[in-house]
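In: got a sequence here, can you model it:
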Amino acid sequence: MDITYYLQTFDHFVIYLAISLVLFLIGTYIFKLLTPYSERAQIKNGNTAVTLKLLGKMAGLVVVLQSAIRSSINLVDLAIWALIAIVIQIVLHLVIEYIFTRNTSLAKEVENGNVAVGLFLGGVSVLVGMIVAATISY
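Out: Model (predicted):
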């Protein structure tokens, strides 16, 4: 085991980690902007449905970022693929959520604490993230 290799590449690890965390925060913030209620306040008040939905969104973003990291050839490539994937994931999530909101407001259901709806929407975010992540390859 050559420890010098790890010491020489540690800076790359830190840079990729920092960029990935920033991209994760950007994606999470965009999702936050699209939510008609304060997720922070709802979670503080113990709303499990909101927590499940938010965790699903975050997990979906992580899956997408993980794929972008593995497929990127440099930092610019990582940023481009990650941003494209985040936007696509958000659009697909909104389309899917809209399809299932013909007769009811799923956002209102989650805000009211409907755990089944929160889990469903969080799960959709993870599944969409997995599909988007699978498409990022060379």
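
In: from here on, just use CA atoms for contacts and neighbour counts.
Out: OK.

In: now the lengthiest helix in the chain: buried residues?
Out: Among the segments of the chain that qualify as a helix by DSSP state H, the longest is helix 3-34. Of the residues in helix 3-34, those with enough neighbours to count as buried (16 or more other C-alpha atoms under 10 Å) are 16, 20, 23-24, 27-28, 31-32.

In: which other helices and strands contact it?
Out: With contacts taken as 3 or more C-alpha pairs under 8 Å, 6 or more residues apart in numbering; DSSP states H and E, helix 3-34 sits against helix 48-71, helix 75-99.

In: one more to put side by side:
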Amino acid sequence: MTIVINLIVSIVVIILLQLLGMVIFSWMTRFNDMEELRKGNIAVGLALGGKFLATAIILGVAAYTNTSIWFMMMWFAVGYVCLVAVYWIFELVTPSFSIDDHLKQGNVAIGILLAMVFIGTAFAVSSLII
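Out: Take a look at the predicted model:
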């Protein structure tokens, strides 16, 4: 019975951390992510999907490699801070244009690039968690 309770608690915590991660990412953009998705903005969908997948990769590795829910949450936080940092670093190394503006305008190339930056970062950071 304890195993089932631990499993349920772990799943609930994982879902809540994933949702929290996505909410924080939506606060970082200067536009409403959900509104842009409703409009069919593919670039925003790609970038948001990359953020979701990157967050899931870090969360999955943190859950897989830690037996304690507290350590899982700690390693997820470390990985998530790295994802947030890479977003701001990406903004800094592209001073000639605003990533948010290009995403809002539907620039698919920027959406794909940002998604890959997040996913690549998640894989790299996840190797530190193991």
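
In: if we can go back for a sec, gap between the longest helix of the first structure and the chain center?
Out: Between the centre of helix 3-34 of the first structure and the centre of its host chain there is 14 Å, according to C-alpha atoms, centre = their mean, to the nearest Å.

In: ranking the helices and strands packed on helix 3-34 of the first structure by burial, who's on top?
Out: Comparing these on average neighbours per residue, with mean count of other C-alpha atoms under 10 Å, the densest one is helix 48-71 at a mean of 23.

In: that helix packs against which elements?
Out: Judged by 3+ C-alpha pairs under 8 Å, 6+ apart, the packing partners of helix 48-71 of the first structure are helix 3-34, helix 39-44, helix 75-99, helix 106-111, helix 115-135.

In: and the angle from that helix to helix 115-135?
Out: Taking axes from the mean of the first three to the mean of the last three C-alpha atoms, to 10 degrees, one finds that helix 48-71 of the first structure is oriented at 10 degrees with respect to helix 115-135.

In: by how many degrees do helix 48-71 of the first structure and helix 75-99 diverge?
Out: In this structure, helix 48-71 of the first structure runs at an angle of 150 degrees to helix 75-99, with the same axes, to 10 degrees as the basis.

In: dump the helices and strands packed on helix 48-71 of the first structure to CSV, plus distance to Val62 of the first structure.
Out: As requested, these are exported to CSV (distance: least, C-alpha to C-alpha, whole Å):
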stretch, distance to Val62 of the first structure
helix 3-34, 7
helix 39-44, 19
helix 75-99, 10
helix 106-111, 22
helix 115-135, 8
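
In: for Val64 of the first structure, find the nearest of those.
Out: With C-alpha to C-alpha as the criterion, Val64 of the first structure lies closest to helix 115-135 of those, at 4.6 Å.

In: what's the mean deviation for the closest one versus the second structure?
Out: On the superposed models, the aligned residues of the second structure are on average 0.8 Å from helix 115-135 of the first structure, with distances taken as mean C-alpha distance after the TM-score superposition for the first structure.

In: show me what that helix is in contact with.
Out: Among residues not part of helix 115-135 of the first structure, those counted as contacts by C-alpha atoms under 8 Å, 6 or more residues apart in numbering are 48-57, 59-61, 63-68, 85, 88-89, 92-93, 97, 106, 109-110.

In: which part of the second structure matches that helix?
Out: The aligned range for helix 115-135 of the first structure in the second structure is 108-128, by TM-score structural alignment.

In: quick revisit: now the helices and strands packed on helix 3-34 of the first structure as TSV including distance to Ala134 of the first structure?
Out: As requested, those are arranged in TSV below (distance: least, C-alpha to C-alpha, whole Å):
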stretch	distance to Ala134 of the first structure
helix 48-71	7
helix 75-99	10
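
In: so for Ile136 of the first structure, which of these sits nearest?
Out: If you check each of those against Ile136 of the first structure by C-alpha to C-alpha, helix 48-71 wins as the nearest, at 6.4 Å.
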